[in-house]
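Visitor: Have a look; sequence and predicted model below, questions after that.
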Amino acid sequence: MREIKQLRSQAKRELMAAAAARLLIDEGPSAVTHRRAAEAAGLAAGSGNYYFPSKKELFRAAVAGAEDLRSESALKVARDCQGGQESLTSVALRLMAIYFAPQLGSNVVTARLNPILEAGHDPELQEIIRNHQPLLAGALNIGLERMTGQALPSDDMELLMQTIGASLLYGFALGEDDLLGYSARSTARILELLDVRIAAAPDPRSSAERVAPSA
């Protein structure tokens, strides 16, 4: 009976952690409270402290869950990428959608970048963020190769990821109205400097049609 109770408690803890991760992605750090996470998980509003005794513990679970979801979603978005993009700016915007999967919105700085900045004050959060970066880099390279036929070496990919984050923060500080467009243009410039080029649109014909002699 005790084991069953422990399993139920663990299951509810996992539900609450997943709900906190979703709140973090959708609304940012301020939304991750015991009450809101418990309610979002379908648990009693006042039960959150039972499963996560401290706000710090809940936030760490939220970041870990959010980064797991981000990495999984990034790979899915990357695999949907196709060639024939109109410009490097459109490629850059798609790369940003991969990097901030499962959703990229105008609140990306407050909802998505602030938790990453929080990692600078907590070694455990640093480790969570650091461990997910190779997964995100891999997804970005899959998307980039599908759109342009090119992939970047690890150092260049790290520079690309830094550019995405830094340009969003800088544009936010400047009060840019079109924050995503501002960052996409900056990221496109880095792609250009890295000699990334637009890939031709894929030929819709089958391989047999492409090699068949004309009548």
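Guide: Now that the structure is in, tell me what you want to look at. As the structure is a computational prediction, the values presented were derived from the model and not from experiment. Residues are numbered from 1 along each chain as shown.
Visitor: all contacts plus neighbour counts: C-alpha atoms, from now on.
Guide: OK.
Visitor: in the chain, which spans are strands?
Guide: Listed in chain order, the chain contains no strands at all (DSSP state E).
Visitor: what's the residue closest to the geometric middle of it?
Guide: Residue closest to the mean C-alpha point of the chain, counted by Cα atoms, centre = their mean, is residue 100 at 2.8 Å.
Visitor: So it sits against residue 111, correct?
Guide: No - if you go by Cα atoms under 8 Å, residue 100 and residue 111 don't touch, sitting 10.4 Å apart.
Visitor: could you show me where the helices are in this protein, in order?
Guide: Listed from the start of the chain, the chain has helices (DSSP state H) covering 2-27, 34-40, 48-51, 55-79, 88-99, 108, 114-118, 123-148, 154-174, 179-193, 207-211.
Visitor: would you list the ones you listed in a markdown table and tack on distance to residue 199 and mean neighbour count?
Guide: Supplementary listing: the helices of the chain in a markdown table, determined by distance: least, Cα to Cα, whole Å; neighbours: other Cα atoms under 10 Å:
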| stretch | distance to residue 199 | mean neighbour count |
| --- | --- | --- |
| helix 2-27 | 32 | 18 |
| helix 34-40 | 43 | 21 |
| helix 48-51 | 50 | 17 |
| helix 55-79 | 16 | 21 |
| helix 88-99 | 10 | 24 |
| helix 108 | 28 | 22 |
| helix 114-118 | 32 | 17 |
| helix 123-148 | 4 | 20 |
| helix 154-174 | 18 | 17 |
| helix 179-193 | 13 | 20 |
| helix 207-211 | 18 | 9 |
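Visitor: which stretch among these comes nearest residue 201?
Guide: helix 123-148 (8.9 Å; Cα to Cα).
Visitor: just checking, what packs against the closest one?
Guide: With contacts defined as 3 or more Cα pairs under 8 Å, 6 or more residues apart in numbering; DSSP states H and E, the packing partners of helix 123-148 are helix 55-79, helix 88-99, helix 154-174.
Visitor: ok, second structure coming up, stack it against the first:
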Amino acid sequence: MEGKQERSRERKRRMAEAAARLLISDGPAAITHRRVAEAAGLAPGSGNYYFTSKQALYAAAVEGAEELRSREAQARAGALEARPRSLEQIARELMDVFFAPGLAADVVPLRLLPMLDAGRDPGLQQIMSAHRPRLARAVATALERMTGRGLAEADVELVMQVIAASLLHADGTAPGGGLDSAAATVARVLGLLGVRAPSGPSAS
């Protein structure tokens, strides 16, 4: 009996991890019992046994995705080297950290809009809020490692909000160049906050 329960817990864990990866790579539409079970290496029809509702499966996907995002953001921030960068390069690195494990051109429809939708659900909003401080620390760490300068917590939160807002704006106004346009906006806000780019030949 104990062995069966352990196998069940392991399969549920595998489904949760697969759901998190699918949510990040393919968006909410990918979170179906069948597709998640297949991604977890389980029988396609077994998904409902481990997560009895679509809501429960999606909550597990959000929890896992936010955990993965926070962990990867901290790792990415910690790996940054102190070298000359322009403010736009710094902004782009901060965007990459904030949307770890990777920032792609389709980040708005696949990740940002679903995050905003999740924030309207009290249960999902609680999951995301619990991970927000870890993301903030990762962004703060990234900024300090690149510039040697720290920001107050409120200003780090402002930078994260500007990253999201600038991506939303650029997605509707700069087709094909949304990431560059958003980085330029974030760089301008960094400058207004007193962040200065390290000088050097590669900071161009």
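Guide: Right, received. Where do you want to start? All values reported here derive from a predicted model rather than from experimental measurement.
Visitor: thinking again about what came up before, between the helices and strands packed on helix 123-148 of structure 1, which one is nearest to residue 130 of structure 1?
Guide: The nearest among these, by Cα to Cα, is helix 55-79 at 10.1 Å.
Visitor: can you list the residues that contact that closest one?
Guide: With Cα atoms under 8 Å, 6 or more residues apart in numbering as the test, helix 55-79 of structure 1 has contacts from 17-22, 24-25, 29, 32-34, 52, 97-102, 115, 124-125, 128-129, 132, 135-136, 139-140, 142-144, 146.
Visitor: Provide the aligned range in structure 2 for that helix.
Guide: On the basis of TM-score structural alignment, helix 55-79 of structure 1 is assigned to residues 54-78 in structure 2.
Visitor: distance of residue 24 of structure 1 from residue 110 of structure 1?
Guide: Residue 24 of structure 1 sits 10 Å away from residue 110 of structure 1, going by Cα to Cα, to the nearest Å.
Visitor: Kindly report the same for residue 69 of structure 1.
Guide: Counting by Cα to Cα, the separation of residue 69 of structure 1 from residue 110 of structure 1 is 18 Å.
Visitor: Please apply the same query to residue 3 of structure 1.
Guide: From residue 3 of structure 1 across to residue 110 of structure 1, the span is 41 Å (Cα to Cα).
Visitor: what do you get for residue 38 of structure 1?
Guide: Noted for residue 38 of structure 1: a distance of 22 Å to residue 110 of structure 1, by Cα to Cα.
Visitor: roughly how far is stretch 39-51 of structure 1 from the heart of the chain?
Guide: The chain centre lies 27 Å from the centre of stretch 39-51 of structure 1; the measure is Cα atoms, centre = their mean, to the nearest Å.
Visitor: do stretch 54-65 of structure 2 as well
Guide: With Cα atoms, centre = their mean as the basis, stretch 54-65 of structure 2 stands 15 Å off its chain's centre.
Visitor: repeat for stretch 5-24 of structure 2
Guide: 19 Å.
Visitor: With structure 1 overlaid, how far apart is it on average?
Guide: Superposed on structure 1, stretch 5-24 of structure 2 shows a mean distance to its aligned partners of 0.5 Å (mean Cα distance after the TM-score superposition for structure 1).
Visitor: Quick one: residues in contact with that stretch.
Guide: Under Cα under 8 Å, 6+ apart, the answer for stretch 5-24 of structure 2 is 30-31, 36-37, 39-40, 42, 47, 50-51, 57-58, 60-65, 68, 110-111.
Visitor: circling back: I'd like the helices and strands packed on helix 123-148 of structure 1 as a markdown table, with distance to residue 106 of structure 1 appended.
Guide: As requested, those are exported to a markdown table (distance: least, Cα to Cα, whole Å):
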| stretch | distance to residue 106 of structure 1 |
| --- | --- |
| helix 55-79 | 17 |
| helix 88-99 | 12 |
| helix 154-174 | 10 |
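Visitor: closest to residue 188 of structure 1 out of these?
Guide: For these, proximity to residue 188 of structure 1 was assessed by Cα to Cα; helix 88-99 is nearest, at 5.0 Å.
Visitor: Touching that closest one from outside, list them.
Guide: 70, 73-75, 77-78, 81, 85, 103-104, 136, 139-140, 143-144, 147, 161, 164, 180-181, 184-185, 187-188, 191-192, 197-198.
Visitor: so how far does it sit from its counterpart in structure 2?
Guide: On superposition with structure 2, the mean distance recorded for helix 88-99 of structure 1 (mean Cα distance after the TM-score superposition for structure 1) is 0.3 Å.
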